[in-house]
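In: With the input below, show me the fold.
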Amino acid sequence: MVGQEKAKQACFKGFGNKFFNSDRSSCIHKLKLTITEEIDIDASYVSFLIDAAIKRKVQHLDLHWCGVSKFFTKPLKVYNSETLVDLKLSEVLLDDAQIVYLPCLKTMHLEDNWYPNEATFEKLVSSCPVLEELNLIIHEEDIKAFRVHSRSLKKLNLVRSYIHFISSVLAVVIDAPLLCCLSIYDYASESYIVNNLESISKLDISLVFEMKLIRYFIENSAILKRLTLRLVGNSARDNYTLKELLRIPRGSTNCEVVIL
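Out: Modelled structure (predicted):
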């Protein structure tokens, strides 16, 4: 088994060294790396591959560290790319890079990653000046409060499932003036705050979470145009939920509530 693992590592590195040879000058349009336990490549070598792709002006980068116990322990140069437009990171330990700037990034997908502190996530998002879409799937061991600050963000998809920190206050703060599409699947967070929505925004919200958070959006969204709710449960519970929704005073007289 040990011999087979070493052979796989050698094969992977041989291909990587040849394909990412520094003598090559051609650009890389898209790179997808899925690191599994079968390969078990150390983080430093993966960093080498990403650095090489950044130098060759990669535009789409997808990195998935699948079920491997070794994670990145230092900032990646992917945090400073002038060509990336689409970035996907899954199951990666993200360090707190001192300088973060992704001037062309428009779409970012972050799934089950680990963040050393709240500032790391906030810095990564706010340092993408043209970011339009953020897909965020939060791991149960992630930090308790997430703050999404972006002057350009238009679409936010957030998934946060049940976690073990049941006694802790789990908060999400959204500060995105141009936001027009918000989708939330959340049974864990206890507090949502949405700030600084511009009056010209047309906000379409889809929610799957507790009634008190639905009440928050209905009562406090003065410019809300459409609210989509997906009911899960038996018919008696659905009828009760519908009655509760009808009793909630709406902050927006033009709000359309759609029940799925």
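In: rest of the way, CA atoms for contacts and neighbours
Out: Fine.
In: hang on, residue 70 packs against residue 42?
Out: Yes: if you go by C-alpha atoms under 8 Å, residue 70 and residue 42 touch, sitting 6.8 Å apart.
In: doesn't residue 18 make contact with residue 49?
Out: No: using C-alpha under 8 Å, residue 49 makes no contact with residue 18, being 11.0 Å away.
In: Of the two, which one has the most company?
Out: Using other C-alpha atoms under 10 Å as the criterion, residue 49 and residue 18 rank with residue 49 on top: 20 against 11.
In: Would you quantify the distance from residue 172 to residue 139?
Out: Going from residue 172 to residue 139 by C-alpha to C-alpha, to the nearest Å gives 14 Å.
In: I'd like the structure of this one too, to check against the first:
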Amino acid sequence: MDLDCHSFSSFDAFVSCTNMFFDKHKASWIRKLRLSIRTPVGVDDTTYLTPWIDSAITHNIQHLDVHFSCLYKGNDPEVVSLPCLKIMQLEYVKYPNEASFVKLISGSPVLEDLTVIRAPTNNSNVLIVCSQTLKRIYINQFIRFDEQNGVVIDAPLLEILMIKCYLTNNLKIINLGLTPKIDIDIPFITIDVLDTNDSSKRSVVHNFFASISRARCLAISHSTVTVIEKLEPQLQFSYLSQLSASFSMFDLKMLPRILRSYPKLKSLILELVDDRHRKNGEPTVMFSSVPPCLISSLKFVELKSPILGYEGEIELVRYFLKNSRVLEKLSLRFKNHNRKKSKHVILQELLAIPRCSSTCEVVF
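Out: Below is the predicted model:
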């Protein structure tokens, strides 16, 4: 069931119609409920939510999606019970305090999929997710940076984690699944932390990445790549088989050091960020070492961003072809326009590069 307040002539009409629907269908099961509510300015009464929530529980709801709303503003309940709820999506939803969110999660004993996009004006500080059943978590915490904000996750069965947030003292992964898929995006403010002499902050950053070191698949943003490169001592992601990463053209020199953290890497997907407009000229790309994964495990490399013909791109392709001993497939893309060189010239350069692996196929 999908109920959107914007589809009604007035907010009162929305509330009235929704009340009638729940009353009429009390005997039936509602398995999926999506509420899109924006309370009008000056309206603080949210008591209309109480019978809706009660009815949803009665109908054994399994999928709850609340968008642009506020959770019930009445007395903070001692017990929240959503016994059949498997999927919960909370987008720009305010909750009164940390305890209320903890009760919401603990009152969902079969919850498997959780999405939380925090409202910029959310007054609560730390988002605590503690669940013995969660398999997928997506958290977008890009709100105003504050050392008091944070995320704490304890989910031993977790298979997929996607998190976008500032790295603060309260960002902690207590427990994850054995080999989860992880997608993280951390902004540049964390790099400033690593450039300071504050050992406690550097320890927080190191401990966070250590807590996800058992990941099987990892996707990292350009900013996160820079953070990992600065970690000392360098971490080892010994279980990682697939890496998807975004690199600035000017940061490609970091690549061998980054890849040293993934000794058993089998598949690498790279996206190059063309930020030459922010810096002077074209970067000179030189690779000084060959990490273990290129020698023993890396079989698939894909460049997601189109090849334009810059020397850094050609040098990157040359690096993989000349040094990857077990490489089976290198996938490249081209744009039909805005290239520095013609496609024919670029192909000639690439095909002339010697290959370390006799089984390597270059796919355009």
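In: contacting residues around the corresponding residue of the first structure for residue 186 of the second structure?
Out: The alignment partner of residue 186 of the second structure in the first structure, by TM-score structural alignment, is residue 209. Residues in contact with residue 209 of the first structure (C-alpha atoms under 8 Å, 6 or more residues apart in numbering) are 184, 185, 186, 187.
In: List buried residues within those residues.
Out: Buried members of the contacts of residue 209 of the first structure, counted by 16 or more other C-alpha atoms under 10 Å: 184, 185, 186.
In: Could I get those residues in TSV, plus columns for secondary structure and distance to residue 150 of the first structure?
Out: Listed next are these as TSV, based on DSSP: H, G, I helix; E, B strand; the rest coil; distance: C-alpha to C-alpha, whole Å:
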residue	secondary structure	distance to residue 150 of the first structure
184	strand	17
185	strand	21
186	strand	21
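In: Going along the chain, name the helices of the stretch 1-150 of the first structure.
Out: With DSSP state H, counting those that start in this stretch as the criterion, the stretch 1-150 of the first structure has helices at 2-19, 43-55, 118-126.
In: between the second one and helix 2-19, how many degrees?
Out: Angle, helix 43-55 of the first structure to helix 2-19, by axes from the mean of the first three to the mean of the last three C-alpha atoms, to 10 degrees: 20 degrees.
In: How about the shortest one?
Out: In this structure, helix 118-126 of the first structure runs at an angle of 40 degrees to helix 2-19, with the same axes, to 10 degrees as the basis.
In: Helix 118-126 of the first structure corresponds to what range in the second structure?
Out: Mapping helix 118-126 of the first structure onto the second structure (TM-score structural alignment) gives residues 98-106.
In: what about the most centrally placed residue in the first structure, distance to residue 90 of the first structure?
Out: The centre of the first structure sits closest to residue 136, judged by C-alpha atoms, centre = their mean, with a distance of 2.4 Å. Using C-alpha to C-alpha, residue 136 of the first structure is found at 10 Å from residue 90 of the first structure.
In: so what sits against both of these two?
Out: Residues touching both residue 136 of the first structure and residue 90 (C-alpha under 8 Å, 6+ apart) are 110, 111.
In: Using TSV, lay out the buried ones among the contacts of residue 209 of the first structure together with distance to residue 64 of the first structure.
Out: Formatted as TSV, those follow (distance: C-alpha to C-alpha, whole Å):
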residue	distance to residue 64 of the first structure
184	23
185	22
186	23
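In: ok, residue 62 of the first structure - contacts?
Out: Counting by C-alpha under 8 Å, 6+ apart, residue 62 of the first structure has contacts 31, 32, 33, 87, 88, 89.
In: does the first one really touch residue 58, like I thought?
Out: This means residue 31 of the first structure. Yes: in this structure, residue 31 of the first structure is within contact of residue 58 by C-alpha under 8 Å, at 7.2 Å.
In: Compare these two (neighbour count), which wins?
Out: Taking other C-alpha under 10 Å, residue 31 of the first structure and residue 58 do not tie; residue 58 has more neighbours (23 against 15).
In: which residue lines up with that one in the second structure?
Out: Under TM-score structural alignment, residue 58 of the first structure pairs with residue 30 in the second structure.
In: and if you look at residue 160 of the first structure?
Out: Using TM-score structural alignment, residue 160 of the first structure pairs with residue 141 in the second structure.
In: Tell me, how many residues neighbour its match?
Out: Using other C-alpha under 10 Å, residue 141 of the second structure has 21 other residues around it.
In: Distance of it relative to residue 70 of the second structure?
Out: The gap separating residue 141 of the second structure from residue 70 of the second structure is 17 Å, by C-alpha to C-alpha.
In: ditto for residue 300 of the second structure
Out: From residue 300 of the second structure across to residue 70 of the second structure, the span is 46 Å (C-alpha to C-alpha).
In: what do you get for residue 56 of the second structure?
Out: When residue 56 of the second structure is compared with residue 70 of the second structure (using C-alpha to C-alpha), they lie 17 Å apart.
In: next one: residue 168 of the second structure
Out: In this view, residue 168 of the second structure and residue 70 of the second structure are 26 Å apart by C-alpha to C-alpha.
In: got the contact list for the closest residue to residue 96 of the second structure other than its chain neighbours?
Out: Nearest non-adjacent residue to residue 96 of the second structure, counting by C-alpha to C-alpha, 6 or more residues apart in numbering: residue 124, 6.6 Å away. Residues near residue 124 of the second structure by C-alpha under 8 Å, 6+ apart: 95, 96, 97, 98, 149.
In: Which of those ranks first by neighbour count?
Out: residue 149 (22 neighbours).
In: What's it aligned with over in the first structure?
Out: Under the alignment (TM-score structural alignment), residue 149 of the second structure maps onto residue 170 of the first structure.
In: Pull the contacting residues for its match.
Out: 144, 145, 188, 189, 190, 191 are the contacts of residue 170 of the first structure under C-alpha under 8 Å, 6+ apart.
In: can you rerun that using 6 Å?
Out: Residue 170 of the first structure makes contact with 144, 145, 189, 190 under the criterion C-alpha atoms under 6 Å, 6 or more residues apart in numbering.
In: Next, the aligned residue in the first structure for residue 209 of the second structure: secondary structure please.
Out: The alignment partner of residue 209 of the second structure in the first structure, by TM-score structural alignment, is residue 218. Following DSSP: H, G, I helix; E, B strand; the rest coil, the label given to residue 218 of the first structure is helix.
In: what number of residues lie near the closest residue to residue 218 of the first structure other than its chain neighbours?
Out: Once flanking residues are discounted, residue 218 of the first structure sits nearest to residue 250: 5.2 Å by C-alpha to C-alpha, 6+ apart. As a burial measure, residue 250 of the first structure scores 19 neighbours (other C-alpha under 10 Å).
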